[in-house]
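J.: Predicted coordinates and the sequence they were generated for:
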Amino acid sequence: MYKNIKVIAFDADDTLWVNETYFREAEHQFAKLLAKYETENKIDQELFRKEIENLAYYGYGVKGFILSMIECALELSNYKINPKTIEAILNIGKKMLNEPIELLDGIEEVLSSLQDRFKLIVATKGDLLDQERKLEKSNLLNYFHHIEVMSDKKEKDYKKLIKHLDIHPSEFLMIGNSLKSDVLPLIEIGASAIHIPFHTTWAHEEISEEASNNFKYHTVANIKDVLRLF
């Protein structure tokens, strides 16, 4: 399947390093702060609704998440939230932005093996400053020829990236943990993709099994399994 590949793109969050785990922890802390107003399940639902509503304004990433938490707290408290609670929410966000980078098992081994045979790039979405910070702290920058922080990961976004790389879609392979963002859009435009599931996925990135049944791609349990496919 991959004999024509020239460029391999890696998603960043939950493909190169741990990320979504910190969001789950933050959601739990947020629910504890608002426990006197609603149940944790209801708070989770309302926060998710607010995040999706705000994507068009703030995009993806921790900063948009923080703003959504503050808005959600204001609404759930009927605008009676204590300023100290707002401060605590901001501190949750700052802690997320300062979490250590925990590389997933096998990442450096795979990048080291592939870097002499392919052009390796990062294709991720999120806040530019935050993603640049994480890449710097990861000590992985030397493996990559190009870093692309995308506002979204839809077919048109990948087409734009592939045009910028001056290659044909059949020469492009994406590796990531999200079927919705890292796999299916690539298959739709004639590129290739490898899915590496992470143990927790943001609800916005989840798709039904039926939705992916008609697409041809590999799923591997661990990033090191990618090497066997080449």
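T.: Thanks, I have it.
J.: contacts and neighbour counts: CA atoms only from here.
T.: OK.
J.: where do the strands sit along the protein?
T.: Secondary structure of the chain (DSSP state E): strands at 7-10, 119-125, 146-150, 172-176, 192-195, 218-219.
J.: what's near enough to touch T219?
T.: Remark: with contacts taken as CA atoms under 8 Å, 6 or more residues apart in numbering, T219 is in contact with I194, H195, I196, P197.
J.: pretty sure the third one is touching Y217, no?
T.: No. Contact status for I196 versus Y217: not in contact, 10.8 Å apart, counting by CA atoms under 8 Å.
J.: and the two? which has more neighbours close in?
T.: Neighbours of I196 and Y217, each counted by other CA atoms under 10 Å, are more numerous for I196; the result is 23 against 18.
J.: List the residues that contact the closest residue to W17 other than its chain neighbours.
T.: Of all residues beyond its chain neighbours, the one nearest W17 is L103 (4.2 Å), with distances taken as CA to CA, 6 or more residues apart in numbering. For L103, the set of contacting residues under the criterion of CA under 8 Å, 6+ apart consists of L16, W17, V18, S138.
J.: what's the distance between L103 and A12?
T.: Relative to A12, L103 is positioned 10 Å away (criterion: CA to CA, to the nearest Å).
J.: what's the answer for I187, then?
T.: Distance from I187 to A12, counting by CA to CA: 19 Å.
J.: which residues are in contact with the lengthiest helix in the chain?
T.: For the chain, the longest helix by residue count, based on DSSP state H, is helix 40-58. For helix 40-58, the surrounding residues in contact (CA under 8 Å, 6+ apart) are E27, H28, A31, K32, L34, G64, F65, S68, M69, E71, C72, H204.
J.: For these, which entry has the maximal number of neighbours?
T.: The member of the contacts of helix 40-58 surrounded by the most neighbours (other CA under 10 Å) is M69, with 27 neighbours in all.
J.: can you give me how far stretch 86-94 is from the chain middle?
T.: Per CA atoms, centre = their mean, to the nearest Å, the displacement of stretch 86-94 from the mean C-alpha position of its chain is 22 Å.
J.: Quick check: buried residues in it?
T.: Of the residues in stretch 86-94, those buried by neighbour count under the rule 16 or more other CA atoms under 10 Å are I86, I89, L90, I92, G93.
J.: and the comparison structure, right after this:
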Amino acid sequence: MPSSSLSLTTIGFDADDTLWQNEQFFRQTEKQFIALLAEHADGTDIEARLLEAEKRNLALYGFGIKGFTLSMIETALEIGGGRVPSAVIGEILAAGRDMLSHPIEILPQVRETLEQLAGAYRLVLITKGDLFDQERKLAQSGLADLFEAVEIVSDKNAATYARIFARHGEGPERSMMVGNSLKSDIVPAIEAGSWGVYVPHDLTWVLEHVEEPTQAPRFRRLERLGQLTDLIERL
């Protein structure tokens, strides 16, 4: 690596939709949910009311499949007005269980990129969501040995990154966060003082959408993760 890159010591990676597929399974389950309630409301209304339930419940249930499943049940009861059969609730629960056991699908160029960087930098997995589910996905991914540390947090903000990069590196100024969510991965990491490298995914949850911080000196955007090594060498 060129001497200009030597100040970077720690690289954090998001997990869902950065290292492996995630959002597509939520979208598929949401379509099933809408079909289950088709006789009670139209699809647009169901989708909107489910999103409102998810917003309300984030503070209670946090991020992840279990909270999503509870929000679907709540929405079904609201829309059905008590007329939703117990069998429908059972199908919603089954859909949630299916999501929790779905095989991991690693995204392209992920393993190769991590293997290139491991050893030269401290790699830290920084993900939010349900503890058991995130641990399951990491174990099944076969990528765990490439990370020196794993942080599963309830939310991601500037204080989160400042704390993690101080614990596992020399602080945010010598660290980088890589992820697909501008709201969770990039903007707060830059606010903490680190580099933020945005790698868009075709599907990103609407609640994770914010404007790209294009004027921030430490913001970078890549079209694919495989470009990360070259980017670091140019810093």
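T.: Arrived safely, thanks for sending. This one's a predicted model, so the numbers in the text were calculated from it and none came from an experiment.
J.: ok, back up a step: kindly reformat the contacts of helix 40-58 of structure 1 as TSV containing distance to Q115 of structure 1.
T.: Below are these laid out as TSV (distance: CA to CA, whole Å):
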residue	distance to Q115 of structure 1
E27	37
H28	39
A31	43
K32	45
L34	47
G64	34
F65	34
S68	39
M69	40
E71	44
C72	44
H204	32
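J.: Among these, name the ones in helices.
T.: E27, H28, A31, K32, G64, F65, S68, M69, E71, C72.
J.: Not counting its neighbours along the chain, what's nearest the third one?
T.: It refers to A31 of structure 1. Once its chain neighbours are removed from consideration, A31 of structure 1 has its nearest residue in E40; the separation is 5.3 Å (CA to CA, 6+ apart).
J.: Now do the aligned partner of the one you found in structure 2 against Q28 of structure 2, distance only.
T.: Using TM-score structural alignment to pair residues, one finds that E40 of structure 1 aligns to G43 in structure 2. Here the distance between G43 of structure 2 and Q28 of structure 2 works out to 14 Å (CA to CA).
J.: who's more crowded, the two?
T.: For G43 of structure 2 and Q28, the more surrounded residue by other CA under 10 Å is G43, and the numbers stand at 16 against 12.
J.: For E148 of structure 1, list the residues it contacts.
T.: With the criterion set at CA under 8 Å, 6+ apart, E148 of structure 1 makes contact with I121, V122, A123, T124.
J.: What's the match for the second one in structure 2?
T.: Same thing as V122 of structure 1. Structural correspondence for V122 of structure 1 with respect to structure 2 (TM-score structural alignment): L125.
J.: For burial, what's the neighbour tally of that match?
T.: Other residues within reach of L125 of structure 2, judged by other CA under 10 Å, total 23.
J.: same deal with D16 of structure 2?
T.: Other residues near D16 of structure 2 number 22, with proximity taken as other CA under 10 Å.
J.: pretty sure Y161 of structure 2 is touching V187, no?
T.: No. Y161 of structure 2 is not in contact with V187 according to CA under 8 Å; the separation is 10.7 Å.
J.: Now for the ones in helices among the contacts of helix 40-58 of structure 1: which two are most distant?
T.: Checked with CA to CA, these reach their widest spread between K32 and G64, with 20.1 Å between them.
J.: on that earlier part again, quick check: the match of V122 of structure 1 touching A15?
T.: Yes. Between L125 of structure 2 and A15 a contact is recorded at 6.9 Å, counting by CA under 8 Å.
J.: need the contact list for the residue lying farthest from the centre of structure 1.
T.: Summary for structure 1: using CA atoms, centre = their mean, the residue whose C-alpha lies farthest from the chain's mean C-alpha position is K80, with a distance of 33.5 Å. With contacts taken as CA under 8 Å, 6+ apart, K80 of structure 1 has the following neighbours: L74.
J.: That one -> structure 2?
T.: For K80 of structure 1, the aligned residue in structure 2 is R83 (criterion: TM-score structural alignment).
J.: Would you check how far apart that match and A76 of structure 2 are?
T.: Separation of R83 of structure 2 from A76 of structure 2 (CA to CA): 9 Å.
J.: now for N22 of structure 2: what does it line up with in structure 1?
T.: Under the alignment (TM-score structural alignment), N22 of structure 2 pairs with N19 of structure 1.
J.: residues touching the equivalent of S208 of structure 1 over in structure 2, list them.
T.: Using TM-score structural alignment as the criterion, the counterpart of S208 of structure 1 in structure 2 is E211. Contact analysis of E211 of structure 2 by CA under 8 Å, 6+ apart lists L182.
J.: can you check D155 of structure 2 too?
T.: When contacts are counted by CA under 8 Å, 6+ apart, D155 of structure 2 touches K128, G129, S184.
J.: Was I right to think the last one contacts E208?
T.: Think S184 of structure 2. Yes. With the criterion set as CA under 8 Å, S184 of structure 2 and E208 qualify as a contacting pair; they are 6.8 Å apart.
J.: Which one of these two is surrounded by more residues?
T.: Set side by side, S184 of structure 2 and E208 show unequal neighbour counts under other CA under 10 Å, the larger going to S184 at 21 against 12.
J.: No further queries at this time; thank you.
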